[in-house]
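Q: Build me a structure from this.
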Amino acid sequence: MSLDGNRLNGFRALALIIGGGLQTLTFSPFELTWLGPLSVLLVLLAAMPLPASKLFRAGWLFGLGLFGSGASWVYISISQYGNTSAPLAVLLTAIFVAGLALFPAITFWGWGKLAGEGAVRRLILFPAAWIIGDWLRSWLLTGFPWLYLGTAQVDGPLASLAPMMGVHGVTLLVVATGAALYALIDLIRRRQTIPAVTVAGITLLPWALGPLLHSVSWTERADKPITIAAMQGNIPQQIKWDPEFLEQQIATYIKMTAADWNRDLILWPETAIPITQDQAGPLIDSLAQRLGPDSTLITGIPWYGFSDALEDFTFRNSIMAIGAGQGMYHKQKLVPFGEYVPLQQYLRGLIGFFDLPMSSFSRGPSDQSPLTAGPYQTMPFICYEIAYPDFVARNAWNTDWLITISNDGWFGHSIGPLQHLQIARMRALETGRFVLRGTNNGVTAIIDDKGQITERIAQFERDVMRGEIYPVTGATPYMATGSWPALILALILIVFARPRQLPKPSHQTHAG
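A: Got it, this is the predicted structure:
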C-alpha cells in the first residue's frame, strides 16, 4: 500500500508500531543510537499525510510499539512476583502498555490541532509537541520518565550536550533531526538543491559540534578520590521479605563486607536490611562498631514512625548513613502498585499483585537534606527516582557525588535493569557528578562524571565492587536551568508556527 492519501490503513498502522519498536533498540542493551532519528522519520512518513482527526489513533499505535517493546518487562513483576496467573498478567501488562500509549496519542492529537494541515508547520511543531508530551509524562499521574530518546545518546554524538540541555533538550535535537530528514527527502525529490543543502547543514551542526565538546568539563574533580565498596547480595526476590530468611540476608551482607569495613564509603542496596529502623537498633549499633573511624556505611532500610504530615504512623522506603556519616532519606517518587496502591480501598485483596510486600509506603517530604559521609555530602535516590531528570538535577546542588540504590530483582532477566543503568548514566552526564549505583542483583556500578562506567558487577552475581570515586564541585548549566530552556523553545515554536487566522477587513462605509 502507498503512504499517499490520508487514511490510517494497515501499512501506515504497522509503520507507526514499528517506529515505536525501533526506538526501544536505541536503548540498552541494544544501543543502536543511530536508529533514533530514523525511527522519527518513519513515524513522520506514516503520520504526516493524516488529518488531525486521525492522529490520536496514530500516536496511540506508535505508543503501543514503544511501550509494548520497551516497557513490557513489568510482566515479570506481575507474573512471577505478584502471584498472578499468566493470562491475567498478560492482560494487566496490556492495560499498562495501552495506558502509557495514551501519552503519545494525546501528543499527536495536540500536534495535529496546533499545526493544522500545513506540512511546514507540522514539521516545525512536531519536535515541540514531542518534548511537551515527554515532559507531561514525567510527572502526570506520578510520572513514567522512561524511554526518552535523548537517554540513548549517553554514548552517542550528542552526549556532551546533556550537561547543557538535559535529556529533554537532547531528545528535542534527535526528534528535530528526524523531522529535518523528512524535509530533506522532500526537497531532494523536488530538486530544490539550495534549500536541501541548507537543511542538511543545519541538521548536521549539533551532531558535529557534540563530539568537539566532549572534553569540556562543567564541574571540577577533587584532587584525591575516596575509596568505595559496594555489595551486590543477589538475594532471591522470593525470600526477600520472608522472616525465616531475615538473619541469613543480613549475615550475607556482613560477611561480604568483612574485608572492607575501613573503606571511606560502603554501599548496601535498597532494603538490604529488610526490617524497619525502629526494630534494627541493635543491628545498626553493631554495624557502627565494625566500621573504621573514618568509614561510612550507607544502606537501604525501611522506616516506620509517626508522620506529622499524615498525622499517623506510616512506612517509608528509606536509606540511612551509619558510622562517620549521618542522615536518613525517605523516598519521594513512589512506584504505583510496587510501593503504594492507587485506589487501594477498591483494589486491595482482588489479586496478589495488589498486595505485593511493602506496597504500603508513604512519600517522603520534599525538603530533605543530603546524607553525609565524613566531610562529604551525597544525595541518594532510591530506585525509580533516578529516572526523573529535573528532580535529580534540583537535588544535586551542594553534593559531592550522587548515590542510587535499587532492587531490580523485580524485573528478572529482562531489559528493564539495563535501561535503568543507562538512565543513571544520563543523570551523571547532566549533573557532571559521579554516580555510585548499588543494586541487589545488578547492575552495581561506578559511573563517572562523563556518564561512563568505570567499575561494575555483572547481573545475578553475588560480588563486591571496589573502586574510587571523585568528589566534585561546581554545577552544569542544566542544573541551573533544568528543562525550562527546552520547554520554552517548544512553546515559542508553538506560538509562532501555529496557523493564524488574519482578521477580516472591515467593509463599513463612512460618510464624508
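
Q: drop to CA atoms for contacts and neighbour counts, all remaining ones
A: Fine.

Q: Identify the residues contacting stretch 351-359?
A: Counting by CA atoms under 8 Å, 6 or more residues apart in numbering, stretch 351-359 makes contact with 78, 81-84, 241, 337-341, 347-349, all of which sit outside it.

Q: could you redo the last one with a cut-off of 10 Å?
A: Defining contact as CA atoms under 10 Å, 6 or more residues apart in numbering, one finds that stretch 351-359 is touched by 77-85, 88-89, 92, 240-242, 274, 302, 315-317, 334-342, 344, 347-349.

Q: Sequence B follows; please return its structure for comparison with A:
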Amino acid sequence: MLSFLKKVEEITFKHSLISGFIFGVISGFIYAPFYYFPLILTFAIFLYENLKATSSKQAVTFGFAFGFGHFATCLFWVKNAYFVFDNPDLQLIGMFVPLFFGFWGSLFTSILAYITYKCNDKYAKWLCFTGFFGILEWVRSWLFTGFPWNPFGSALAFDDNILQIISIIGIYGLSTFLMMFVSSFALLPKKTPLIVSSCIMISFFGFGFLRLKQNPTYYIENGPLIRIVQASIPQIEKNTNKEKALHEYIYLSRKDDEEKKVTHVIWPESAYPFWIEEDDFYRSFLLRAVNQGGTLITGADRKAVDEKGNINLYNSIVAVDDFGEIFLTYDKSHLVPFGEYVPLKDKLPFGIDKIANGFADFSKGDGIKTYEMFKSPPFTPLICFESIFSGKVKNKDYRPSWFLNVSNDAWYGDSAGPYQHLIATKLRATEEGIPVIRASNNGISAVIDAYGRILKKLDLDKKDYIDTPLPMKTLYTTLFGRYGNNVPMTINTIIITLVICFLLHNKKNLL
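A: Next up is the predicted model:
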C-alpha cells in the first residue's frame, strides 16, 4: 500500500485538479448497486495527498476536484428525469445536472481539505479528517433543504451484520468510523491507527452478527395482510394513457386473491393518475381494488383551496375504504427542489420549471405524522425521498409500528438511483428498529424488517405484487431512535476535541 501511495504522489503532485477528479470519479462506484468496495481506498488517497500538500491551495484543489468527481458520478443518474419528456429545454438542463451535483458536493470536500491541511501533525490530520468528514456529512443533510444521498457508511449496506451498529450510532456515526478506518491507510507505515480502527470495525461486525442471530423476524399475529402492487408503468405512459394505468393497478390488486385475504392494498407514489378528490367517476373504480372491509392506500396528487381562495397542489398519500371514501390524507412535507417546486422561482431565468406534472408548484404538507387505521397498527407515511433523511422520519412522541414508503422511481429508469433509494429506506428501518413496507412504481418494492433485512422484493421493471404480513418493530426504541443524530454528532465532537488537545499538547512541548 505504501509503495502504491508513493507512486500516486509522483503522479498527482503537479496535477492535483486532474488526479483529484479521476480518483473522485472512481470513488463514486462504492455505493449500490456496484459496491466495488476496494475503491473506497481512494479516500485514503484524499488524505494522503493532503498530508503531502505543500500549500493550502494544493490541498483544496485536490479536495475540490475529488468531491466534484465523486458526487457528479454517484448522482449522474438524476439527469434521467429530465429526459422522460420530449422537452428540449428540460433536456438541456438535464445535461448540466451532474455538474451541479459535482459543484455542490465539492463545497464540502473543499472545506474538509482546508481544515485538515491546517493541522500540523499527521495524527491530528487523520482525526481531523475523520471528525469533520462526519460533521460535514451531517450538514449536507439539512443545508439548502438537505440532500443526504449516499452517506459514506452506505457503502457497507451490502452486509446486514455491520449495519446493525447504526441502531446505536446512526448512519453518520458509521460513516465516521468507516472513514477513520479507510483513511488510516494513508498513515502507513504507522500501523497503530489502522489497528485501532480495524478493531472498531470488527467489533461492529461482531455486534451485528450477534444481534441478527438473536433476533429473527417476527410478524404481527392476526395483523393485516398487505399487498404491495408494482405495475412498472413507464413514466411517459402514465401521463398519456391514464385509464390503462389505473386498470393495471386494479388488476394486480385483486389477482390470485380468490380467498379474499388481503386487507390492505398499497399503490406507489402518484399511482392514482387523476385528481383524487375531483374525479368521482374514476375514484369509483377503486372499489374493485379492495376486498370487503379492505383498504387501499395510494399515492395521488390532490388539490385543496386555502382560506384565501388559492388552489394548492399536494403530492399525497390517501387511504380509501371499500366504499370509495377517503378517510386519511397525508401531504408530502419535504419537497424536491426543481422536481416538485422551483426555489426562488421569480428570480430565476424564464423557462426554468419543475419536472413533475401540474400547472403550478406543489405545496408543502404539515410534516411527518403517525396515523391510526382500522385493522392496522399505527404507521408513518413517507413519500419518495422523505425516507433518506436520517433521524427525521417519525414523530418522536408517537413511535409507529411501521413505515410506509411510496415512491415513483420510474423517472430514473434502469439506473443506480432506484437501488440507492432502496438502501436509504433500509437504513431508516435499521436505525429506528421499525419495519418498512415500500411500494415503488417500477421498483424496487420491498418488505424490510426492523433490522434492515430485506425479506421480499420486486426487481426493477418487474410487473407483480407482494403479499406479506406485517413484521414487528423492535420491542424497545433503539438508542438512535431515542436520541437521533445527537449520538453521531457527540462522537464527532469528541474526535475534534481530541484533535484540539493533541495540537495544544504538541504546541506546549515545542515551547
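
Q: sorry, back to before: what about burial for the contacts of stretch 351-359 of structure 1, which qualify?
A: 77-84, 89, 92, 240-241, 274, 302, 315-317, 334-335, 337-341 (16 or more other CA atoms under 10 Å).

Q: Among those residues, name the ones in helices.
A: If you go by DSSP state H, those have 77-80, 89, 92 in helices.

Q: now those residues as TSV including distance to residue 458 of structure 1?
A: As requested, these are arranged in TSV below (distance: CA to CA, whole Å):
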residue	distance to residue 458 of structure 1
77	21
78	24
79	24
80	22
89	28
92	30
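
Q: for structure 1, what's the longest helix?
A: In structure 1, assigned by DSSP H, the helix with the most residues is helix 162-189.

Q: For that helix, what is the distance to the chain centroid?
A: Shown here is helix 162-189 of structure 1, whose average C-alpha point lies 21 Å from the average C-alpha point of the whole chain (CA atoms, centre = their mean, to the nearest Å).

Q: which secondary structure elements does it contact?
A: When contacts are defined as 3 or more CA pairs under 10 Å, 6 or more residues apart in numbering; DSSP states H and E, helix 162-189 of structure 1 packs onto helix 35-47, helix 119-137, helix 193-212, helix 389-395, helix 416-431, helix 477-481, helix 484-497.

Q: give me that answer again for 7 Å
A: Under the contact definition 3 or more CA pairs under 7 Å, 6 or more residues apart in numbering; DSSP states H and E, helix 162-189 of structure 1 sits against helix 35-47, helix 119-137, helix 193-212, helix 416-431, helix 477-481.

Q: Which of the ones you listed has the highest mean neighbour count?
A: Compared across these, helix 416-431 shows the largest average neighbour count, a mean of 27 (mean count of other CA atoms under 10 Å).

Q: which element follows that one toward the C-terminus?
A: Secondary structure here is assigned by DSSP states H and E; on that basis, the next helix or strand after helix 416-431 of structure 1 toward the C-terminus is strand 435-439.

Q: how close does that next one sit to structure 2?
A: The superposed strand 435-439 of structure 1 is, by mean CA distance after the TM-score superposition for structure 1, a mean 0.9 Å from where its aligned residues fall in structure 2.

Q: Strands of the stretch 201-350 of structure 2, start to end?
A: In chain order, the stretch 201-350 of structure 2 shows strands spanning 225-230, 264-266, 295-305, 311-321, 326-331, with DSSP state E, counting those that start in this stretch as the criterion.

Q: how about those strands, which one is nearest residue 380 of structure 2?
A: Taking CA to CA as the criterion, strand 326-331 is the member of the strands of the stretch 201-350 of structure 2 that comes nearest to residue 380 of structure 2, at 9.4 Å.

Q: I'd like the helices and strands packed on helix 162-189 of structure 1 laid out as a markdown table, including distance to residue 387 of structure 1.
A: Putting these into a markdown table (distance: least, CA to CA, whole Å) gives the following:
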| stretch | distance to residue 387 of structure 1 |
| --- | --- |
| helix 35-47 | 19 |
| helix 119-137 | 12 |
| helix 193-212 | 23 |
| helix 416-431 | 6 |
| helix 477-481 | 15 |
